[in-house]
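**Student:** for reference, the sequence and a predicted model appear below.
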Amino acid sequence: MSKSKRDVDHAFFGQPRGLATLTFTEFWERFSYYGMRAILLYYMIASLEHGGLAMNAVLAASIVSIYGSLVYMSSVLGGFVADRIWGGHRTVFIGGIFIMFGHIALAVPAGVPALIIAIILIVIGTGMLKPNISEMVGGLYSKDDMRRDSGFSLLVMGINLGSFLSPIIVGWLGQEVNYHLGFSIAAFGMFLGLIIYIIDGNKYLNKEDFQAPDPITRAEMRPLVWKIVGIVVALVVILVVMGLTGTLTGNGVVNLITLIAILIPIWYFITIIRSPKVTKVERSRVVSYIPLFIAAVFFWAIEEQGSTVLALFAQNQTQLTLGGFHIPASWFQSLNPLFIVLYTPFFAWLWVHMGKKQPSSPKKYVYGLVFAGLSYFAMMLPVGLFGTHVRVSPLWLVLSWAIVEIAEMLISPVGLSVTTKLAPKAFKSQMMSMWFLADSAAQAINAQVVKLYTGHTEFWYFAGIGIASIVLAVLLLFITPRVERLMAGVN
C-alpha cells in the first residue's frame, strides 16, 4: 500500500479499511483469551467436586501470572518469525490456529495435563498473533499521519469490546454451569476471528505484510540453529539441576520463568542497540524507549493484578448478591474493558482535537502512572475502613477499575503507537514484541509479588504499590526532556 493510498483511505470511521479487518480479528481473539482468563483462576482453585483442580490460591495466582507472562514473552518468537520467515499475515493466521486448539484442550475435562497442553498452545499462538496484528495496524499509516493514535485507540476499543463480553458469557457458563463449557465458547470465539481474517485479509491489508521484511539468509541460518540448540541444552541442564536439588517444583518453575522474563528484554535491548542494521538516529530512539519500557512494566504489573489479586478480592471479600441475584465473581473482569470502551471515544477525540499540542508520549506515561497508583489507593479504603473479614460493596472494585483504566488509556494505545514509531526498520515486528515483553516482565514480577498478598498485609500491599507508582511517575517526569531529545523528532 503506497503512502498516497494510505492518506486517502478513510473507509472505516475516517481510518483505513484494513483497520476494520484487524480490529474484528483482535475482537474475537481477545474474546477467547479474556473469557478463558476470567475463569482460569477460579477453575484452578475450585474443589474437585465443583469441577476444579483444587489448587492452593496463592500458587494458582502465581501460575496465572506466570502464564500471562509466557503469553507475552512468546511475542519475541512471533516477531522474529514475521520479520525473518513468514511475514505478519501468515504468522497471525497460524497463531490463531494454535490459540483455538489451546482452548479446545481446556474444554476437555482432563485435569492438569490438559491445562499444561492448553498453556503451551495458547502461549505459542498468542505470541505469533498479538505483536504482528499491532505492527500491521501501524503499517496502515504513514509516519506523519495524525490519525495513528486515534487509529490505535479504535483498535483498543475493538479489543476491549471482545474482552467485555467474554467474561460475562464465558464467566457465567464457566462458574454457574460448567468450566469446560466456558472454555469451549472461548475456542469458538477464536474460530470466528480466523474466519473474518481469511475473508478480509487478502483484500484490505498492507501487501508488505505478506512477506518478511528482512528474510533470513542461508549464512544466518547456521548460527541461528546453533543458538536454538544452545538455549535448549541450557534449559535442559537447568531443569536437571533443579530436579537434583529438589527445586523442580511449581514454585521453582515459576521462579525460573520470572528470571527469564526479566532477562529477555534486557538482552533484546542490547541486541537491537548493537545491531549494525540500526542507524544512529534509530539507535537513539531505541534508547529513549528504555524508560518508557520500565514505566510500562510497572503499569502492567498493577493492571494485570485485576485477574489475580482483585479477582481473589472479588471472590472472597465482595458482596456478590444483588436483589437476590448472584453475581459471578468472573463478571468483575469485564470492568476493565467496559471503562476502556467508555473512555476510548473521548481520548480518540482528545488527541485528534489537540493535534500537535497534545502532551508528548513520555508525559502521557507520567500521567498514567499517577492514575495507576491512585487506583490502588482506592483499594486501601475498604480494607482500612472495614477490615479483611467483611464483604464490602462491589462499588469499591468499580472505583478502582474506573481509575486504573484512565491510566491504561494514557499508556496502552499511546505505547502501541510510539513503539511502531520508534522501531528500527530491520526490527519492526521484533520491536513491537518489546512492547509485549513489558507486560511479560510485569506479570512475571507479579508471580512473585502476589505471594505477599494475604489478609494480614492487604492494606500495606495496596499502599506500597500505589506509592511506588507515583514515585516512578515523578522520576519519569524529571527525565522527560532528555527522553524527548533522544526520540529524535518522534512525539
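**Tutor:** Nice, I can see it.

**Student:** please make it C-alpha for all contacts and neighbour counts, starting now.
**Tutor:** Will do.

**Student:** give me the residues contacting stretch 434-454.
**Tutor:** With CA atoms under 8 Å, 6 or more residues apart in numbering as the contact definition, stretch 434-454 has outside contacts at 58, 61-66, 68-73, 75-76, 131, 254-255, 257-259, 261-262, 265, 268, 293-294, 296-298, 300-301, 304-305, 308-309, 415-416, 419, 461.

**Student:** and the comparison structure, right after this:
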Amino acid sequence: MSNINKQKIVDSVPQKGFFGHPKGLFTLFFTEFWERFSYYGMRAILVYYMYTEVSKGGLGIDENQALAIMSIYGALVYMSGVIGGWFADRIFGTSKAVFYGGILIMLGHIVLALPGGIAMLFASMVLIVLGTGLLKPNVSSIVGEIYAENDNRRDAGFSIFYMGINLGAFLSPLITGELAKTDYHLGFGVAAVGMLIGLVLFVLTKKKNLGLAGTGVANPLTSLEKKRYSLIVGVVVIVVGALLAYLIPRGLFTIDTFINLIGILGIGIPTAYFLVMYNSKKTTDVERSRVIAYIPLFIAAAMFWAIQEQGSTILALYADKRTQLEFLGFTISPAWFQSLNPLFIILLAPVFAWIWVKLGNRQPSIPKKFSLGLLFAGLSFLVILIPGYISGEDALVSPLWLVLSYFIVVLGELLLSPVGLSATTKLAPAAFSAQTMSVWFLASAAAQAINAQLVRFYSPANETMYFGTIGGAAILLALILFLISPKIQKLMKGIN
C-alpha cells in the first residue's frame, strides 16, 4: 500500500468513539447509509417511472422493456465494481474513489430529478453506474483498514456497517414511494439530497476520523503503464464511438441489442475469470481443486440472486398491478414493499448469527447452506403464484402474500449471502484473492443479465407458469446441490 503500512494507518485512526469502535466507523456508517438511502430510494420508484404513461408523469416505456432495462441497470451496477476497485488500487486510492463516486451518484439523481425524456434516464443511469462502481466496493475496503488485523472488533464493526446499509435501504422507499404519488421527480430529488448529505458528512469528518485510511494507492501505475492504458482507453473510446455513430442511425444498435450484449457479458466475464484462475501457473493444485468447488456455488448464487433481484422488477410490478393496496384503512404505496427485504434482514440477521454460534461444529456445510438458501428462494416464488392461481389473473390479492414472499427469500439470503462472502475469501487462490471477491459480486451481475431475458416472458396471464417454472428450477437445483455437497466439500480441500 504505497509507503504507508497497515499498522501506521490503524494508528492514525482514533480507535474509540463510535459504540466502542474506531471513530472512522461513524463516517463510513453514515456515508454508506446515505448512499444506500439514495440508491434504494431511486430504485424503489424507477421501474414505475419508466412504464407509467407520459400523461401521468412517467416515460411511457413498454412494461416488459422497462423491467428488462431495470435488470440490465442492476447488472451494470455490479459489474462496475470491478472497474471501481481497479481505479482505487491503481490510480487514486479508496478515499478519493468514494468521494468521486458520491459526486457522480448525486449528479445522476439530479438528472433524474429534472423533467426530461429517455435520454435523461440513460444519462442518469451512466452516472449512477459509474459512481456506484467507485463508491460501493471502496467504502467497504476502508472499513477493513481502520481495524488492526488481529482486532477482535473487526467482525462486529462490519456487522454495524452492514446495519447502516439496511437502515438506509429500509427508510428510503417509504419516503420516495410516498413522494412519487405526487411527482416521481420529487422522489428522485430526495435521493439526490440523501447522497449530498452523505458526501458532506464524509468530507467534513474524514480527516479527523479516518486518518490515513483510504489515502494510499495499493499498486500505483508506473509512467509507462499510464501511457499504455491511456492509449488503450483512447483507442477503445474512438472505436466504440465510431461504431455507435454508424450503427445507431441505421437502427442496428437498439435498446434490445444492448440488453442482449450485457446478457452475454454477464455470463462471459465470470466464465473468463474462472478459466484464467484455473489455468494460471500461479494457481496450485489444491487451489485449482477449490476453484472447481467454487463453480457450483457460483451457479447456485446466480440462481438465487436471479430470484431475489426480481423484488425490484417482477414483484414491484406485481405490487403495483396485482395487489390490493387499500389495507386496514391505509393506502399502501407499491414502492413500500421494497423496504421489506432490509427490514427482515435487520430483524433476522442477529437470529441467524445466534443460531450458527449455538450449532458450532454441528452447523451445515457451506454447500448445504447454499442449497437451503436456494430452496427458500424457490419457495418464495411458489408462494406468490398461489393467490393468482386461486383468484385468477384479474383479481387483486392481499398484500400479505407479497410480505410472505419477501420474508421467505430473506431466509434464503441470510443462509447464502454472508456464507458466500466468507467462502469466497477461503476458496480464492492466493494470487487472485481480490479478483475472486469481484467474481462473487459478478454472480449478481450474471443474475440480473439473465433476468433481463426472463422478465420479458412475464404477464398476469402466464404468471403461474412464470413463477412456477423459475421457482421449481431453483428447488431442483437446490436438491442437486444438496446431493452433490459431499463431493463439493471434498474438492474444497479442508475448507469448512
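**Tutor:** Cool, the structure landed. In this text, all values refer to a predicted model and were calculated from it rather than measured experimentally.

**Student:** thinking again about what came up before, is there a quick PyMOL command that grabs whichever of the contacts of stretch 434-454 of structure 1 are buried?
**Tutor:** In PyMOL, this line selects whichever of the contacts of stretch 434-454 of structure 1 come out buried by 16 or more other CA atoms under 10 Å:
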select buried, resi 58+61+62+63+64+65+66+68+69+70+71+72+73+75+76+131+254+255+257+258+261+262+265+268+293+296+297+298+300+301+304+305+308+309+415+416+419+461
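
**Student:** now the strands: where do they sit in the stretch 201-350 of structure 1?
**Tutor:** 321-322, 325-326 (DSSP state E, counting those that start in this stretch).

**Student:** reformat those as a markdown table; add distance to Leu48 of structure 1.
**Tutor:** A markdown table is the format used below for these (distance: least, CA to CA, whole Å):
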| stretch | distance to Leu48 of structure 1 |
| --- | --- |
| strand 321-322 | 24 |
| strand 325-326 | 22 |
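
**Student:** adding mean neighbour count as columns, could you present the ones you listed in JSON lines?
**Tutor:** As requested, the strands of the stretch 201-350 of structure 1 are exported to JSON lines (neighbours: other CA atoms under 10 Å):
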{"stretch": "strand 321-322", "mean neighbour count": "10"}
{"stretch": "strand 325-326", "mean neighbour count": "10"}
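
**Student:** Tyr147 of structure 2 in helix, strand or coil?
**Tutor:** Judged by DSSP: H, G, I helix; E, B strand; the rest coil, the three-state class of Tyr147 of structure 2 is coil.

**Student:** tally of neighbours for it?
**Tutor:** 26 (other CA atoms under 10 Å).

**Student:** I'd say it and Val10 touch.
**Tutor:** Yes. Counting by CA atoms under 8 Å, Tyr147 of structure 2 touches Val10, with 6.0 Å between them.

**Student:** could you report the distance from the alignment partner in structure 1 of Ala447 of structure 2 to Gln448 of structure 1?
**Tutor:** Taking TM-score structural alignment, the alignment pairs Ala447 of structure 2 with Ala442 from structure 1. Distance, Ala442 of structure 1 to Gln448 of structure 1, using CA to CA, to the nearest Å: 10 Å.

**Student:** where exactly do the helices run in the stretch 301-450 of structure 1?
**Tutor:** Residue ranges of the helices in the stretch 301-450 of structure 1, as given by DSSP state H, counting those that start in this stretch, are 309-317, 335-354, 361-386, 395-422, 428-449.

**Student:** which part of structure 2 matches the first one?
**Tutor:** Under TM-score structural alignment, the counterpart of helix 309-317 of structure 1 in structure 2 spans residues 314-322.

**Student:** name the surrounding residues that touch the matching stretch.
**Tutor:** 47-48, 67, 310, 334-335, 337-338, 394-397, 399, 402, 455, 458.

**Student:** please enumerate the helices of the stretch 201-350 of structure 2.
**Tutor:** Using DSSP H, counting those that start in this stretch, helices in the stretch 201-350 of structure 2 cover 223-247, 255-279, 285-308, 314-321, 340-359.

**Student:** just checking, what packs against the last one?
**Tutor:** Using 3 or more CA pairs under 8 Å, 6 or more residues apart in numbering; DSSP states H and E, the elements in contact with helix 340-359 of structure 2 are helix 154-180, helix 399-427.

**Student:** tell me roughly how far the helix or strand where Ser469 of structure 1 lies lies from structure 2 on average.
**Tutor:** Using DSSP states H and E, Ser469 of structure 1 falls within helix 458-486. Compared with structure 2 after fitting, helix 458-486 of structure 1 has a mean deviation of 2.2 Å; criterion: mean CA distance after the TM-score superposition for structure 1.
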